[in-house]
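**Q** Take a look and give me a structure for this.
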Amino acid sequence: MRSTGKTRGGRGPGTPATAALDAARIAYTAHPYEHDPSSSSYGLEAAEVLGVAPERVFKTLVVDLGGDVAGKLCIAVVPVSGNLDLKAAAAAFGAKKASMADPAAAERRTGYVLGGISPLGQRQPSPTAIDESALDFETILVSGGRRGFDIELAPADLIRLTKASVAPLSAR
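**A** Sure thing, here's the model as predicted:
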C-alpha cells in the first residue's frame, strides 16, 4: 500500500469506517486530502488528487429496490471511472428493478453525507455488492466516511467486512 497515508495503528481522521477496520484488525492506508467544494465528482477528485488510476477508486452508491422490496436500500460499490448499471444492480440483489435512493434516505441509512458515504461502518448495514473489477487490483480505495478522505485496502478485506457479493455492476 502507498505510504502517503497512515495504516492501522496510525490515525487518519477517525470515522465509523476506520473504527470498523480497526475493530476487525484489517490493514488499511488512510488517504486524507484537501477536498475542493467546487468539485463536481468526489471520486474523480480523489483519484486526481491522490494520483491513483480512477479504475482503482470506488464510489459507494445507495440503491432502492423499489417495487420488489418496498423501500429496501442496498449498497453498490463501483469504480468512479464508470457508472452503475441499475439493471445489473437489481440482478445482483435478486430484484427486478433498482433506482438510485433518495439522497436524504441514503444519508439517514448510512449515517454519512453524500460524497462521503463509505461502504464501511454504516449506521444501518445494508446488503452490499461490489463490482467484479475490484478483484483486478491488489488494493482499492473507497470513501473513508468524509469528503476528502479515502481508505485503501485489499478488495477481499472489504468484501469480508461488508459481507458483500461480487457482481458485474459497472456500465463502462
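**Q** use CA for all of it now, contacts and neighbours both
**A** Noted.
**Q** if I look at Ala24, how far off is Leu153?
**A** Noted for Ala24: a distance of 13 Å to Leu153, by C-alpha to C-alpha, to the nearest Å.
**Q** now Leu84
**A** 21 Å.
**Q** go on, Asp64?
**A** Distance from Asp64 to Leu153, by C-alpha to C-alpha: 27 Å.
**Q** The two: which has the busier surroundings?
**A** Asp64 (24 against 21; other C-alpha atoms under 10 Å).
**Q** Ala76 against Ala88, yeah?
**A** No. Ala76 is beyond contact range of Ala88, at 10.2 Å (criterion: C-alpha atoms under 8 Å).
**Q** out of the two, which sits in the busier spot?
**A** Taking neighbours as other C-alpha under 10 Å, Ala76 and Ala88 compare with Ala76 leading, 30 against 20.
**Q** C-terminal to whatever helix or strand that one lives in, what's the next element?
**A** Using DSSP states H and E, Ala76 maps to strand 73-79. With elements assigned by DSSP H and E, the helix or strand that comes after strand 73-79 is strand 83-84.
**Q** doesn't Arg109 fall inside a strand?
**A** No. Arg109: not assigned to a strand; according to DSSP: H, G, I helix; E, B strand; the rest coil it is helix.
**Q** how near is the closest residue to Thr29 other than its chain neighbours to Thr128?
**A** Of all residues not flanking Thr29 in the chain, Thr7 sits nearest, at 4.4 Å (C-alpha to C-alpha, 6 or more residues apart in numbering). Separation of Thr7 from Thr128 (C-alpha to C-alpha) stands at 25 Å.
**Q** So these two - more neighbours on which side?
**A** A count of neighbours by other C-alpha under 10 Å puts Thr128 above the other of Thr7 and Thr128, at 24 against 21.
**Q** one more to line up against the first:
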Amino acid sequence: MVVAVLLGVLSACAAPEPPVPDTTYVGGSADGAFSVAVTVHDGRATGFTTDGRAGVWFDGVVTAGLLDLTAADGSGLRGGVHGRVVHGGVVPAGGGDDRSFVAVRADDPAGLYRAEPVTGDGALTWIRFPDGTSRGATLIAGTSAPAPEPAAGLVVGGVHFGPPVRVAAVTGP
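**A** As a prediction, this is how the structure comes out:
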C-alpha cells in the first residue's frame, strides 16, 4: 500500500500541469549557450530562443501542460509545464541532438520583450530575467547582432525603435 501511494505521488509530480493563463517563463540551457522565453495564453504559446546574437521565434500549442512549438525553419521547441517551471528541449531543423533547457515563471518585470521599428526595418527582442539582466538579439538588414540593453528611443543600425513592450503569446514574430 505504501508503494502504491508513493507511486501515485511521484506520477502526479511528474505529470505536466496546465499553465496559468497569460504566463511567461524565462531560462536557458545549463551551459549558458542559449536563453529561452515561452509565453502562454489560451492554449497557444510563443517561444523565443537566443544565443545573444541571433534569435529564433516559435509558435504553437499547449495541451494538457505540454508545449509543442515550431519555428519557420522547422526547428521545434517541446516541453512540459510543471507549476512554476518549464523544462524541455529545442530540436534543430532537420534533426540532430536537442538542446535541453529549464525556464521559471517570470513575474514582472521579467519576461519577453520586443521593440518595433518606428523608422526603417528591423527587429529587437530581449529576454529579461528575474535578476534584472537581459539577453537579446537584433536583426537589421538581414544581419543579426546582440541587442543593446532595453530602453526607449533606441537607434540601431540607423533604425529607430519604439519602447520595449512585453510580448504576449501569439504576438511574436
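**Q** And the TM-score between them?
**A** Remark: TM-score between the superposed chains equals 0.30 [TM-score structural alignment, normalised by the length of the first structure]; 85 aligned residues with a C-alpha RMSD of 4.7 Å.
**Q** separation between Asp68 of the second structure and Thr125 of the second structure?
**A** 21 Å.
**Q** These two: which has the busier surroundings?
**A** More neighbours surround Thr125 than the other of Asp68 of the second structure and Thr125, with 32 against 18 (other C-alpha under 10 Å).
**Q** Show me where the first structure has its helices.
**A** All helices of the first structure, identified by DSSP state H, fall at 16-24, 42-50, 86-92, 103-110, 155-162.
**Q** The last one relative to helix 16-24, how many degrees between them?
**A** The directions of helix 155-162 of the first structure and helix 16-24 differ by 90 degrees, with axes from the mean of the first three to the mean of the last three C-alpha atoms, to 10 degrees as the criterion.
**Q** Helix 155-162 of the first structure - contacts with which helices or strands?
**A** Packed against helix 155-162 of the first structure, as judged by 3 or more C-alpha pairs under 8 Å, 6 or more residues apart in numbering; DSSP states H and E, are no other helices or strands.
**Q** Report the angle between that helix and strand 73-79.
**A** 170 degrees.
**Q** Which positions within helix 155-162 of the first structure qualify as buried?
**A** Pro155, Asp157, Leu158, Ile159, Leu161, Thr162 (16 or more other C-alpha atoms under 10 Å).
**Q** ditto for the shortest one
**A** Under the neighbour-count criterion of 16+ other C-alpha under 10 Å, helix 86-92 of the first structure has Leu86, Ala88, Ala89, Ala90, Ala92 buried.
**Q** Give me the neighbour count for Pro103 of the first structure.
**A** By other C-alpha under 10 Å, neighbour count at Pro103 of the first structure equals 14.
**Q** which stretches of the second structure form helices?
**A** Using DSSP H, helices in the second structure cover 2-14.
**Q** by contact count, what packs against the longest strand anywhere in it?
**A** Taking DSSP state E as the assignment, the strand of the second structure that covers the most residues is strand 55-63. In terms of contacts (3+ C-alpha pairs under 8 Å, 6+ apart), strand 55-63 of the second structure is packed against strand 44-50, strand 66-71, strand 134-140.
**Q** most neighbours per residue, which of the ones you listed?
**A** With neighbours taken as mean count of other C-alpha atoms under 10 Å, those reach their highest mean count in strand 44-50, at a mean of 25.
**Q** Just want the angle from that one to strand 55-63.
**A** Using the same axes, to 10 degrees: strand 44-50 of the second structure against strand 55-63 is 150 degrees.
**Q** my guess is the residue nearest to Thr29 of the first structure meets His31, correct?
**A** No. Counting by C-alpha under 8 Å, Thr7 of the first structure does not reach His31; the two are 9.5 Å apart.
**Q** shared neighbours of these two, anything?
**A** Shared contacts of Thr7 of the first structure and His31, defined by C-alpha atoms under 8 Å, 6 or more residues apart in numbering, are absent.
**Q** burial measure for Gly89 of the second structure, as a count.
**A** 18.
**Q** err, Thr119 of the second structure, not the other one
**A** Thr119 of the second structure - counted by other C-alpha under 10 Å - has 12 other residues nearby.
**Q** what about the residue nearest to it when sequence neighbours are not counted, distance to Thr50 of the second structure?
**A** Closest residue to Thr119 of the second structure apart from its sequence neighbours, by C-alpha to C-alpha, 6+ apart: His160 at 5.3 Å. Computed with C-alpha to C-alpha, the distance linking His160 of the second structure and Thr50 of the second structure is 22 Å.
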